[in-house]
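A.B. asks: the following block contains a protein sequence and its predicted model.
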Amino acid sequence: MKKILFSLVFMTGFVSFAQDFQGMAVYESKTSTAEFMKNMPKNRDITPEMQKSMEERMKKMFEKTFILNFNRTASVYKEEEKLDMPGQENAGRMMRMMGGGGTHYKNVKEKIYVEDKEFMGKEFLIKDTLPKLEWKLENETKQIGNYTCFKATAIKPIDESDFRNFRMRRRNEDEKAKETEEKKDTLSDSAKVTNFMDQLEIPKEVTITAWYSPEIPVNQGPENYWGLPGLILEVNDGQTTILCSKIVLNSKEKVDIKPVTKGKEVTQKEYNEIVMKKMKEMQEMFRNNRNGGHRGGFGPR
């Protein structure tokens, strides 16, 4: 009976939505850094006050606001432009240099997405097929704002070029003992960086939990999430939570929903390979202590 009622609500919603329907949703994205900081190699030169300040800056660096403009077939997802807080200028610049920001366009009718990213000073235009998650629809519901949302879960392969997915590798007792011994010696900056780089790892897959509302019957959501019978209002991957805080439907002011066109065109796989190759080069550079005056990057743009 519940499934029949759900279908009726879903179909009625689609009938009531006009051809020129358009909506806007505001999302707050937060990435937990607690586990990352917990497993970071300790530095005896860092005081508890400095450690706390670092944790706060890192936490703020991963707190962002995004705007999703959508119609029945396409959407544009973009970070809200705002001034960096005092002390956050370098962090914001680093996030953009490492592939953050950009405009994410997806068309669920044509099953494609287009995203622009800047990495190491070079602009890329990623064009590819929308990834299709095998969503499992659950009976559990909850209220998000004025909307009743249904739960859905899926297993998602990790995007290795998304730096939010980086984890600090858990160290065993032998590694911790070795680290304690190393603290007795004076380490060079390059050695400390090498230790840090060697501790990073990326999981192969992650469980996604999404909450969608059939009251807004569009096949859309934040980032590259789609494929559910209603707008996705919340997504969680255990590390990052994206939560809708505001929805405006059929505003008089219409937005031009179209993909960006600037940047070197690549597929997602090609972009990931470029990122991982550069990361390995940097890791090798630090390990061999060959970073004197060398900045890496791609050369002149």
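C.D. replies: That came through fine.
A.B. asks: only C-alpha atoms from now on, for both contacts and neighbour counts.
C.D. replies: Noted.
A.B. asks: what about residue 101, which helix or strand?
C.D. replies: Under the criterion DSSP states H and E, no helix or strand holds residue 101.
A.B. asks: do I have it right that it meets residue 117?
C.D. replies: Yes: when contacts are counted by CA atoms under 8 Å, residue 101 is listed as touching residue 117 (6.7 Å).
A.B. asks: which of those two has more residues huddled nearby?
C.D. replies: Taking neighbours as other CA atoms under 10 Å, residue 101 and residue 117 compare with residue 117 leading, 24 against 20.
A.B. asks: these two touch, right, the more buried one and residue 124?
C.D. replies: Yes: with contact defined as CA under 8 Å, residue 117 counts as touching residue 124 (5.3 Å).
A.B. asks: same for the helix or strand hosting residue 270, what does it pack against?
C.D. replies: Under the criterion of DSSP H and E, residue 270 resides in helix 268-287. Applying 3 or more CA pairs under 8 Å, 6 or more residues apart in numbering; DSSP states H and E, we find helix 268-287 packed against strand 122-129, helix 189-199.
A.B. asks: turn these into JSON lines, including distance to residue 236 and mean neighbour count.
C.D. replies: Formatted as JSON lines, the helices and strands packed on helix 268-287 follow (distance: least, CA to CA, whole Å; neighbours: other CA atoms under 10 Å):
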{"stretch": "strand 122-129", "distance to residue 236": "22", "mean neighbour count": "19"}
{"stretch": "helix 189-199", "distance to residue 236": "25", "mean neighbour count": "16"}
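A.B. asks: here's the one I want to compare it with:
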Amino acid sequence: MKLKNIFFALLFLTNLTALHSQNGIITYKTKRTKIRKTSNPEMTRKITEEVNRSSYVLYFNKEKSFFKKVKNIPLYPFESKFADISTGANKNWYQFNGINKEAMYNTEILSKQYIINDSSRMKEWELFNEIKIIDGYTCYKAVNKN
């Protein structure tokens, strides 16, 4: 499963757990051994290293969730931008109401701030009745069909 899909799964799962009146803050790291290879093996190695150095925070309550990357000083600033794009962490994501599956992010275009609705990303998720307790939170399995 792509790392980006895992992030969206966490966002989606957070809203499912929020339906059970849970709320909180989750901080986590990723471990990635394989990313899309570039034509330059050294660049691929640096991107992978930046992905593995990154950490993320997910804030949630019963109505919404917010996902962002924790700021850090990259070892390789150029490759760090590619790492953020490959993980979906180049934007701060908001998700509202797990039933409607709305996902949005802010962006700046020509010095103006816009809220982009990217809910189409959330429509491809298949939910399962499999439950796992992670750090005291009830999580439901969700898989991206893409």
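C.D. replies: Received, thanks. Just so it is clear, the structure is predicted and the values come from calculations on it, not from any experiment.
A.B. asks: quick one: residue 132 of structure 1 is in a helix?
C.D. replies: No: going by DSSP: H, G, I helix; E, B strand; the rest coil, the assignment for residue 132 of structure 1 is coil, not a helix.
A.B. asks: what range in structure 2 does the helix holding residue 270 of structure 1 sit on?
C.D. replies: Aligning helix 268-287 of structure 1 against structure 2 (TM-score structural alignment) gives no matching residues.
A.B. asks: give the buried residues for that helix.
C.D. replies: 268, 271-272, 275, 278, 282-283, 285-287 (16 or more other CA atoms under 10 Å).
A.B. asks: for stretch 142-156 of structure 1, same thing?
C.D. replies: Neighbour count says stretch 142-156 of structure 1 has 144, 149-154, 156 buried, by 16+ other CA under 10 Å.
A.B. asks: which of the residues you listed fall within strands?
C.D. replies: Of the buried residues of stretch 142-156 of structure 1, the ones assigned to strands by DSSP state E are 144, 149-154, 156.
A.B. asks: helices of the stretch 101-250 of structure 1, start to end?
C.D. replies: Secondary structure of the stretch 101-250 of structure 1 (DSSP state H, counting those that start in this stretch): helices located at 173-183, 189-199.
A.B. asks: which part of structure 2 lines up with the first one?
C.D. replies: Per TM-score structural alignment, helix 173-183 of structure 1 has no counterpart in structure 2.
A.B. asks: flag every buried residue along that helix.
C.D. replies: The neighbour-count check on helix 173-183 of structure 1 (16+ other CA under 10 Å) flags residue 179 as buried.
A.B. asks: quick one: residue 125 of structure 1 and residue 119 touch, right?
C.D. replies: No: with contact defined as CA under 8 Å, residue 125 of structure 1 does not reach residue 119; the gap is 10.9 Å.
A.B. asks: re earlier: any chance of the helices and strands packed on helix 268-287 of structure 1 in a markdown table, plus distance to residue 173 of structure 1?
C.D. replies: Below are those laid out as a markdown table (distance: least, CA to CA, whole Å):
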| stretch | distance to residue 173 of structure 1 |
| --- | --- |
| strand 122-129 | 41 |
| helix 189-199 | 15 |
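A.B. asks: which of those sits closest to residue 82 of structure 1?
C.D. replies: Among these, strand 122-129 comes nearest to residue 82 of structure 1, with 20.9 Å by CA to CA.
A.B. asks: and the closest one, what does it pack against?
C.D. replies: strand 112-119, strand 264-266, helix 268-287.
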